[in-house]
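[1] coords below, sequence missing:
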């Protein structure tokens, strides 16, 4: 009697652990990374095709990020809705995405469509300072 009960409980416990981990592999690495970006910047109007292109360019540039551990981490971050405050990897990817868009050239206007322009490389475009005071919205009159 106890053995059957133990086997049932152990089987249910193993299934409870295995099913979510199988669900993590149901989504591709690119979809998970795009989902993390969309979750982080859900208040912005983002170009979905631009996000997909950024993710392809990012993983083309970062060849080592396709390791098994990095894939599991990114899929886990996507499934758990981890934001940039909780993960340095998410912070790095989302910062690079924002620097690779026209968000700062549009004076950080959250109402405009944010378009991907190309992967940001400070050595190729050293004069494009997105944090320049020229890009900030004008201060309200007092």
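    Cool, got the structure. All figures in this text were calculated on a predicted structure; none of them were measured in a lab.
[2] hey, let's count contacts and neighbours off CA atoms from now on
    Fine.
[3] list the contacts for residue 3?
    For residue 3, the contact set (C-alpha atoms under 8 Å, 6 or more residues apart in numbering) is empty.
[4] so it is in which element?
    helix 2-24 (DSSP states H and E).
[5] end-to-end on stretch 62-70?
    11 Å (C-alpha to C-alpha, to the nearest Å).
[6] nope, stretch 102-122 is what I meant
    Start-to-end, stretch 102-122 (C-alpha to C-alpha) is 15 Å.
[7] what about residue 23, neighbour count?
    Using other C-alpha atoms under 10 Å, residue 23 has 12 neighbouring residues.
[8] now it: how far from residue 103?
    From residue 23 to residue 103 the distance is 34 Å (C-alpha to C-alpha).
[9] and residue 39, by the same measure?
    In terms of C-alpha to C-alpha, residue 39 sits 17 Å off from residue 103.
[10] more neighbours: those two, which one.
    residue 103 (23 against 14).
[11] now do the contacts for the more buried one.
    109, 114, 115.
[12] which of those residues count as buried?
    Applying 16 or more other C-alpha atoms under 10 Å to those, the neighbour count classes 109, 114, 115 as buried.
[13] now distance to residue 99 and secondary structure too, for those residues, in TSV please.
    As requested, the buried ones among the contacts of residue 103 are arranged in TSV below (distance: C-alpha to C-alpha, whole Å; DSSP: H, G, I helix; E, B strand; the rest coil):
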residue	distance to residue 99	secondary structure
109	14	coil
114	11	strand
115	11	coil
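[14] here comes the other one, which I'd like you to weigh against the first:
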């Protein structure tokens, strides 16, 4: 059996791939990318930055809504979709590449659900949908717990 020598080119390529793999692993662990809860929170927060940037909202109140959204029992099935989309968080938050993919409509429905739930959970519609006023988070909107709560009702 003939013994093959490792050429300089093969050594450099394999070393580069190895260093890249180790660096990626270290970055993944150090950045907390494997923490699904944080990744989902960042993904949902990116929706607010992309879709509701024209409104005045407080970051702490948005994070409170996200916490309520994630822990709400009615969203258990939906959180599986959020978890799978959150894997693409860097692409979603910092680029528009995902809008050109075959699952762009699913991303759009994900954004719509988050935005709708948030706006129903705030004083936005109670204030007449005035974009100049500060949007304040009241409580998580659940039509099954408070069926008579109508954010579109005018109480004047």
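    Nice, I can see it. Please read these numbers as outputs of a predicted model, since none were measured by experiment.
[15] I figured residue 39 of the second structure hits residue 87, correct?
    Yes - the criterion here is C-alpha atoms under 8 Å, and residue 39 of the second structure meets it with residue 87 at 7.4 Å.
[16] which of those two has more residues huddled nearby?
    Using other C-alpha under 10 Å, the more surrounded residue of residue 39 of the second structure and residue 87 is residue 39, with 21 against 16.
[17] distance of the more buried one from residue 121 of the second structure?
    With C-alpha to C-alpha as the criterion, residue 39 of the second structure and residue 121 of the second structure are 23 Å apart.
[18] which residues of the second structure fall in helices?
    Using DSSP state H, the helices assigned to the second structure run over residues 8-30, 36-51, 59-71, 76-86, 89-94, 104-120.
[19] what's the angle from the fourth one to helix 104-120?
    Compare the direction of helix 76-86 of the second structure with that of helix 104-120 by axes from the mean of the first three to the mean of the last three C-alpha atoms, to 10 degrees and you get 120 degrees.
[20] by contact count, what packs against helix 76-86 of the second structure?
    helix 36-51 (3 or more C-alpha pairs under 8 Å, 6 or more residues apart in numbering; DSSP states H and E).
[21] go on, the shortest one?
    Helix 89-94 of the second structure sits against helix 36-51, with contacts defined as 3+ C-alpha pairs under 8 Å, 6+ apart.
[22] give the equivalent position in the second structure for residue 7 of the first structure.
    Per TM-score structural alignment, the equivalent position to residue 7 of the first structure in the second structure is residue 14.
[23] please apply the same query to residue 110 of the first structure.
    Checking TM-score structural alignment: residue 110 of the first structure goes with residue 131.
[24] including distance to residue 32 of the first structure, could the buried ones among the contacts of residue 103 of the first structure go into a markdown table?
    Shown next, in a markdown table, are those (distance: C-alpha to C-alpha, whole Å):
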| residue | distance to residue 32 of the first structure |
| --- | --- |
| 109 | 26 |
| 114 | 20 |
| 115 | 19 |
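[25] who's in contact with the most centrally placed residue in the second structure?
    Nearest residue to the geometric centre of the second structure (C-alpha atoms, centre = their mean): residue 43, 1.7 Å. Going by C-alpha under 8 Å, 6+ apart, residue 43 of the second structure touches 85, 86, 89, 92, 93.
[26] tell me which residue of the first structure lines up with the first one.
    What it means is residue 85 of the second structure. Match for residue 85 of the second structure (TM-score structural alignment): residue 73.
[27] what's the burial count for that match?
    Counted with other C-alpha under 10 Å, residue 73 of the first structure comes out at 15.
[28] roughly how far does it sit from residue 88 of the first structure?
    For residue 73 of the first structure relative to residue 88 of the first structure (C-alpha to C-alpha), the value is 12 Å.
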